[in-house]
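S.K.: Here is a sequence with its predicted model. Questions after.
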Amino acid sequence: MGGTLKYWQCSRQGVVEVADADAPRPDGTWLWVQADHPTAEELHAIADRLGLHPGAVNEGVQPHARTIQQIHGDQVLLAMKTVRYTSGPSVSTSRVVLIVGGSVLLSACFDDQDPVTPAINRLVGDDEPREHGVWDGVYSVVHEVVDGYTSTSDAVAADIVRIEQEVFSGRRVMVLEPIYGLMREVLEFRDAVDPMVSIVTDMATRQATSRRFRDAQHKVKQTRQSVASSEQLLTLILDVHSGQINLWQNQDMRQISAWAALIAIPTVITGVYGMNFHWMPELRWSWGYPGVMVLMVVVCVVLFLNFRRRGWL
């Protein structure tokens, strides 16, 4: 088999790992099936075994499944994007699929970003009573996903501050590539966060665990606001930095023009005398050569001081 399966029996008394989905379940107990890196065939097989709707599985196993909540009869599909932020910057997204049917919760993770294991650990150590069945498990996973959004938002904000400090440091540092890179990652982050707002809001309205989902709703709304602020701030920093680059280029052009003017004066004078016409009175003056040299030096010094006064050099 390509993936691994774990089975957990959950109740108010606690969470216990069992060997198989067919293990006897006491009254008031619901089953959590944790699928790690399953193939589509394996997920269909376990869903069929648990009596879950095949349409939910079809939607959940799409390689680029979007964040979505779907109702299939009395069953619910919830596909979410998890987010992890690393320096670079890089926002990597993954997906976790939850299918709720009766007293069964099937969760599936498809790569190394696994919010399910810490969610189960959270459920094990949760001080609040586990009295809402499978929705306690759903909330636990949603909480882990939203916490990932919050930590990513904080990391993005820290990187924006670092770039902002570089832009306003007064040094001629080109940071266009980091700005564009971070803007690209923030867009990917926004694509993961935005759909979750309506989903968590719906859960906070409809589910028995509404009080707990309202906490996740508050966090995901804060994260969306933070992402919007990050986009606006990055746009502002990009505008300022683009203005800085234009200023630097203008300064460079003025310096180049000033030095070209300084070089042009002796070049013109030596060019004229390099024509070697016979009737050039200065050629026969005893002070002709020193006079021309002094003239070139004086003109260049006057130009240099003028350019320096104007800030060109």
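M.R.: Here it is on my side, so go on. Numbers count the residues shown, from 1 in each chain.
S.K.: hey, let's count contacts and neighbours off CA atoms from now on
M.R.: Noted.
S.K.: so how far is the longest helix seen in the chain from its chain's centroid?
M.R.: For the chain, the helix with the greatest residue count under DSSP state H is helix 210-273. Helix 210-273 has its average C-alpha position 21 Å from the chain's average C-alpha position, going by Cα atoms, centre = their mean, to the nearest Å.
S.K.: Report the inter-axis angle for the next helix or strand after that helix versus helix 210-273.
M.R.: The helix or strand immediately downstream of helix 210-273 is helix 288-309, counting by DSSP states H and E. Angular relation of helix 288-309 and helix 210-273 on a 0 to 180 degree scale: 160 degrees, by axes from the mean of the first three to the mean of the last three Cα atoms, to 10 degrees.
S.K.: residues making contact with helix 288-309?
M.R.: With Cα atoms under 8 Å, 6 or more residues apart in numbering as the contact definition, helix 288-309 has outside contacts at A258, L262, I265, P266, I269, E282, L283, L313.
S.K.: and those, which two are the farthest apart?
M.R.: For the contacts of helix 288-309, with distances taken as Cα to Cα, the pair at the greatest spread is L283 and L313 (35.0 Å).
S.K.: Have a look at the two and say which one is more surrounded.
M.R.: Residue environment comparison for L283 versus L313 gives the larger neighbour count to L313, 17 against 14, counting by other Cα atoms under 10 Å.
S.K.: my read: the more buried one touches A258, true?
M.R.: Yes - taking Cα atoms under 8 Å as the definition, L313 is a contact partner of A258 at 7.2 Å.
S.K.: Which residue comes closest to T29 once chain neighbours are left out?
M.R.: Once its chain neighbours are removed from consideration, T29 has its nearest residue in S11; the separation is 4.7 Å (Cα to Cα, 6 or more residues apart in numbering).
S.K.: show me the residues around the one you found that make contact.
M.R.: Contacts of S11 were listed using Cα under 8 Å, 6+ apart, and they are G28, T29, W30, R130, E131, G133.
S.K.: since we're on the third one, how many residues are nearby?
M.R.: Residues within reach of W30, counting by other Cα under 10 Å, total 21.
S.K.: separation between it and Q251?
M.R.: Shown here: W30 relative to Q251, a distance of 71 Å by Cα to Cα, to the nearest Å.
S.K.: do the first one as well
M.R.: Applying Cα to Cα, one obtains 76 Å for the distance of G28 from Q251.
S.K.: Included below, for side-by-side comparison, is a second structure:
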Amino acid sequence: MIRNLRRAVRRAYRRTVDLSHPARSPLGSAVVNCVGYTDGVRQAGSCPAEEALRRVRKENSADPAGSSFVWIGLHEPTHEEFTGLAELFGLHPLTVEDAVNAHSRPKVVRYDDTLLAVFKTVGYAEHDQLTATSQVVETGEITVITGRDFVITIRYGRHGSLGPLREALETVPDQLTKGPSSVLHAVADFVVDEYLAVADAVQDDIDAVETAVFSEHAGRGEAGRIYQLKRELLEFKRAVSPLNRPLESLATQPALLIAPEIRPYFRDVSDHLARVNEQINEYDSLLDSILQAHLAQMTVAQNEDMRKITAWAAIVAVPTMVCGVYGMNFEHVPELRWTYGYPVVLGVIAVSCFVIHRGFRRNGWL
């Protein structure tokens, strides 16, 4: 079932528009969607949160075993916009604070009868060629607040739209019948799957840098590209690593707001997250090795230059010394008045330079 859901998400992403921008919201500046679900089936039409919640609770009161709930999707709400929802659903003040203030650390916290989950989203920033200033990953945030008969998703950032995820879930009514915890699992699974996709894309950048470093025409600018990749990888790691413990808690610890049938699925998501963490650590180690290799290449190249400069300085020292002796204008300089003195001195200089040059060539200095 989870595999089918993942395929449905990919198909939905290919055929739907991004619902992330507030201008596309039919219900207000922050509310992207507000829909009720009964027995896993979406209720017709959209309505204000008060009306949707009234309908859902009326259905649940008529059928105690019912699984009706309302799902409200928000995009970057202000404190004023979220206050009304907080009062309607009776949210804890700390839940409101975490929901409205972005840049929270990934976590899962229970407040009274609600469960707050914060996920960091990561998207790959497309670029034609990696440079020392290229952005490789871009981060955002998704907060999921679940109760017995409602789920509120709040998204920050320009990527990671949940519209396709909602459509994909609606094609699997059996999953939605498990209640709000099924949405929480779907969001967690969606976020971690994006981690895997970004990790694969980053690997392509690392492979390109590695190939450039070990090519014959490697330049000094490769160090900047490697350092930029390490900075972007650190940003990636900050989003992924703190999520380990929250996912483990959802998979292993009993929670009244997590359906027992959903809990095993969180173990699958946790396994995928562990794989991403391993990839990030491997990438970091590989970039360290590539950087060290590049610095070693630069050191070897500089040594080669210094050896050549030293060799030519030694060769030039011979004529400099001889010319310096004959330039002192002493009266009794050897062979000063000899007819062949000038060509003989030039010949000695040429032969000496040739012998020194040949010696350096044999030793690989030139």
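M.R.: Ah, there it is. Predicted, not measured: the structure shown is a model, and the values here were computed from it.
S.K.: follow-up on the earlier one: out of the contacts of helix 288-309 of the first structure, which end up buried?
M.R.: When those are checked for burial by 16 or more other Cα atoms under 10 Å, the buried set is A258, L262, I265, P266, L313.
S.K.: what residue of the second structure takes the place of the fourth one?
M.R.: Put plainly, it is P266 of the first structure. The criterion is TM-score structural alignment: under it, P266 of the first structure has P319 as its aligned partner in the second structure.
S.K.: So what's the residue count around the nearest residue to its match once chain neighbours are set aside?
M.R.: On the basis of Cα to Cα, 6+ apart, the spatially nearest residue to P319 of the second structure that is not a chain neighbour turns out to be I349, at 5.7 Å. Burial of I349 of the second structure is recorded as 19 neighbouring residues (other Cα under 10 Å).
S.K.: Ok, the one 5 residues further on next?
M.R.: By the other Cα under 10 Å criterion, the neighbourhood of F354 of the second structure contains 13 residues.
S.K.: Map it onto the first structure.
M.R.: Using TM-score structural alignment as the criterion, the counterpart of F354 of the second structure in the first structure is V301.
S.K.: got it, and E81 of the second structure?
M.R.: E81 of the second structure maps onto E42 of the first structure when the alignment is built from TM-score structural alignment.
S.K.: what's its match in contact with, if anything?
M.R.: Taking Cα under 8 Å, 6+ apart, we find E42 of the first structure in contact with M1, G3.
S.K.: distance from the longest helix of the first structure to the second structure after superposition?
M.R.: Average distance, helix 210-273 of the first structure versus aligned residues of the second structure after superposition (mean Cα distance after the TM-score superposition for the first structure): 1.3 Å.
S.K.: Please name every helix or strand in contact with that helix.
M.R.: Contacts defined by 3 or more Cα pairs under 8 Å, 6 or more residues apart in numbering; DSSP states H and E place helix 210-273 of the first structure against helix 134-167, helix 176-206, helix 288-309.
S.K.: please redo it, this time with the cut-off set to 6 Å
M.R.: Contacts of helix 210-273 of the first structure with other secondary structure elements, assessed using 3 or more Cα pairs under 6 Å, 6 or more residues apart in numbering; DSSP states H and E, are made with helix 176-206.
S.K.: and the helix it packs on with helix 134-167, angle?
M.R.: Helix 176-206 of the first structure and helix 134-167 are oriented at 150 degrees to each other (the same axes, to 10 degrees).
S.K.: Going by contacts, tell me the helices and strands next to helix 176-206 of the first structure.
M.R.: Contact analysis of helix 176-206 of the first structure by 3+ Cα pairs under 6 Å, 6+ apart lists helix 210-273 as its packing neighbours.
S.K.: can you rerun that using 10 Å?
M.R.: When contacts are defined as 3 or more Cα pairs under 10 Å, 6 or more residues apart in numbering; DSSP states H and E, helix 176-206 of the first structure sits against strand 68-72, strand 75-86, strand 90-101, helix 134-167, helix 210-273.
S.K.: rewinding a little: which of the contacts of S11 of the first structure still touch in the second structure?
M.R.: When these are mapped onto the second structure and checked using both residues aligned by TM-score structural alignment, their matches' Cα atoms under 8 Å, the preserved contacts are G28, T29, W30, E131.
S.K.: Give the aligned equivalent of the second one in the second structure.
M.R.: When the second structure is aligned by TM-score structural alignment, the residue opposite T29 of the first structure is S68.
S.K.: Surely its match touches V56?
M.R.: Yes - counting by Cα atoms under 10 Å, S68 of the second structure does reach V56; the two are 5.5 Å apart.
S.K.: Stretch 205-213 of the second structure vs the first structure, mean deviation?
M.R.: So stretch 205-213 of the second structure averages 1.6 Å relative to the first structure (mean Cα distance after the TM-score superposition for the first structure).
S.K.: residues making contact with that stretch?
M.R.: Counting by Cα atoms under 10 Å, 6 or more residues apart in numbering, the neighbours of stretch 205-213 of the second structure from elsewhere in the structure are 129-131, 136, 200, 202-204, 215, 218-223, 225-226, 229-230, 283-284, 286-287, 289-291, 293-295, 297.
S.K.: Report the buried members of those residues.
M.R.: When the contacts of stretch 205-213 of the second structure are checked for burial by 16+ other Cα under 10 Å, the buried set is 130-131, 136, 202, 222-223, 225-226, 229-230, 283-284, 287, 290-291, 294-295, 297.
S.K.: A186 of the second structure maps to what in the first structure?
M.R.: Checking with TM-score structural alignment, A186 of the second structure has S140 as its match.
S.K.: and the closest residue in space to H53 of the first structure that isn't next to it in sequence, what is it in contact with?
M.R.: In space, H53 of the first structure comes closest to H72 once its chain neighbours are excluded; the distance is 6.8 Å by Cα to Cα, 6+ apart. Counting by Cα under 10 Å, 6+ apart, H72 of the first structure makes contact with L52, H53, P54, G55, A56, I99, V100, G101.
S.K.: Compare these and tell me which is most surrounded.
M.R.: Most crowded among these, counting by other Cα under 10 Å, is I99 at 26 neighbours.
S.K.: Please give me every residue in contact with the aligned partner of that residue in the second structure.
M.R.: Aligned by TM-score structural alignment, I99 of the first structure pairs with I145 of the second structure. I145 of the second structure makes contact with 71-72, 91, 95-96, 99, 108-111, 114-118, 151-154, 180-181, 184, according to Cα under 10 Å, 6+ apart.
S.K.: which of those count as buried?
M.R.: If we count by 16+ other Cα under 10 Å, the contacts of I145 of the second structure have these buried: 71-72, 91, 95-96, 99, 108, 110, 114-118, 151-154, 180-181, 184.
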